[in-house]
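J.: okay, structure incoming, though there's no sequence with it:
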């Protein structure tokens, strides 16, 4: 028991910062966000450690760890996941609402259009055929195909 108490008395700012670093590295390897919250709790505990003793540090770390986990999982994680559909690295999503020019006449509602210096495969929403040189509005993106409204 004396060994455990002497180890606990050795808790200090640097021990907590080491725990923060270990948890963040583990979070990078797992990419789950579950280890992010104990890392945040350990960081707050590290800031308080120079002013308190080990019992307060352990209680603070436990309470903050559980609290951050609940709040983070319920409120922060869904917002992080909703950012996955932001269109980042999906160039075609930025074309929604843009006007494109038909470069090859449509047959059976399918053809090719140009926006800037790039040609795209496209189809019309209603299956209508568009003439070469006409203009259309991009309403959706389906993979690499643009969906147009005449």
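T.: Structure's in. What do you need? Quantities reported herein were computed from a predicted structural model and do not represent experimental measurements.

J.: only C-alpha atoms for contact and neighbour calcs from this point on.
T.: OK.

J.: okay, now residue 59: neighbour count?
T.: Residues near residue 59, counting by other Cα atoms under 10 Å, number 12.

J.: tell me which element residue 59 falls in.
T.: Here residue 59 sits within helix 54-71, counting by DSSP states H and E.

J.: ranges for the strands of the protein?
T.: 99-107, 110-115, 118-124, 135-142, 145-149 (DSSP state E).

J.: and the first one, what does it pack against?
T.: Yep, that's strand 99-107 we're talking about. Applying 3 or more Cα pairs under 8 Å, 6 or more residues apart in numbering; DSSP states H and E, we find strand 99-107 packed against strand 110-115, strand 135-142.

J.: quick one: closest of the ones you listed to residue 9.
T.: strand 135-142 (60.4 Å; Cα to Cα).

J.: list the buried residues of the closest one.
T.: 135-141 (16 or more other Cα atoms under 10 Å).

J.: any chance of a markdown table for those, columns distance to residue 101?
T.: A markdown table is the format used below for the buried residues of strand 135-142 (distance: Cα to Cα, whole Å):
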| residue | distance to residue 101 |
| --- | --- |
| 135 | 5 |
| 136 | 7 |
| 137 | 9 |
| 138 | 10 |
| 139 | 14 |
| 140 | 16 |
| 141 | 16 |
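
J.: alright, now check it against this:
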């Protein structure tokens, strides 16, 4: 059935595949199917021009489609890579990292390397050298939800 559909549609089968992939990207966005759909569009455009050529068989079309899919996906990933994007809120969605350098008072003593502090409206588990409750500590680092603290100066 699919083979007959592809044979009947000819070069338009690539356009149909591209439309299906692009609609799937709209239904389940992930910025991935768009690149595969773009590869299908390019192969479809080339198929319209080269369909009657002897060398333009299904094998060449599939190889070109696969290669373009990989190239477009890599190029798209690099284009949309947000790792180096500057922002005025560098710790957005990284609450633990935004706490580094703040000071707090131990609500529970650190015994055997573990204790708790209260910052704003949240209780945080902390680790560090044993300290009595009421000691001022500075947050040195964050590992998941656990904060590493050291005794605050002054």
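T.: Nice, thanks for sending it over. Bear in mind that the values here come from a model prediction, so they are computed numbers and not experimental data.

J.: TM-score for these two?
T.: The TM-score (TM-score structural alignment, normalised by the length of the first structure) is 0.55; 133 aligned residues with a Cα RMSD of 4.6 Å.

J.: right, so of the strands of the first structure, which gets closest to residue 69 of the first structure?
T.: The nearest among those, by Cα to Cα, is strand 135-142 at 36.8 Å.

J.: quick check: closest non-adjacent residue to residue 77 of the first structure.
T.: The shortest distance from residue 77 of the first structure to any non-neighbouring residue, by Cα to Cα, 6 or more residues apart in numbering, is to residue 33 (7.5 Å).

J.: so the one you found touches residue 24, yeah?
T.: No: between residue 33 of the first structure and residue 24 there is no contact under Cα atoms under 8 Å: 9.6 Å.

J.: neighbour-wise, which of the two wins?
T.: Taking neighbours as other Cα under 10 Å, residue 33 of the first structure and residue 24 compare with residue 24 leading, 20 against 17.

J.: distance check, the more buried one against residue 13 of the first structure.
T.: 17 Å (Cα to Cα, to the nearest Å).

J.: can you check residue 147 of the first structure too?
T.: In this view, residue 147 of the first structure and residue 13 of the first structure are 58 Å apart by Cα to Cα.

J.: when those two are compared, which one has more neighbours?
T.: residue 147 (21 against 18).

J.: which residues are in contact with that one?
T.: Contact analysis of residue 147 of the first structure by Cα atoms under 8 Å, 6 or more residues apart in numbering lists 122-125, 138-141.

J.: what would those residues look like in TSV with distance to residue 94 of the first structure?
T.: Output for these, formatted as TSV (distance: Cα to Cα, whole Å):
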residue	distance to residue 94 of the first structure
122	15
123	17
124	18
125	18
138	10
139	11
140	10
141	9
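
J.: of the strands of the first structure, which is nearest residue 43 of the first structure?
T.: Among the strands of the first structure, strand 135-142 sits nearest to residue 43 of the first structure (Cα to Cα), with 43.5 Å.

J.: what lines up with residue 105 of the first structure in the second structure?
T.: Under the alignment (TM-score structural alignment), residue 105 of the first structure pairs with residue 109 in the second structure.

J.: typo on my end, residue 42 of the first structure
T.: With TM-score structural alignment as the criterion, residue 42 of the first structure matches residue 40.

J.: run a quick neighbour tally on that match.
T.: 28.

J.: and the residue lying closest to residue 5 of the second structure once chain neighbours are set aside, how close does it get to residue 24 of the second structure?
T.: Distances taken as Cα to Cα, 6+ apart place residue 13 nearest to residue 5 of the second structure, at 7.8 Å, with adjacent residues excluded. Residue 13 of the second structure sits 16 Å away from residue 24 of the second structure, going by Cα to Cα.

J.: again, but for residue 139 of the second structure
T.: With Cα to Cα as the criterion, residue 139 of the second structure and residue 24 of the second structure are 46 Å apart.

J.: cool, and residue 70 of the second structure?
T.: Relative to residue 24 of the second structure, and taking Cα to Cα, residue 70 of the second structure is found at 18 Å.

J.: doesn't residue 56 make contact with residue 50 of the second structure?
T.: Yes: between residue 50 of the second structure and residue 56 there is a contact at 6.4 Å, judged by Cα under 8 Å.

J.: the second structure: which residue goes with residue 138 of the first structure?
T.: So, by TM-score structural alignment, residue 138 of the first structure is matched to residue 140.
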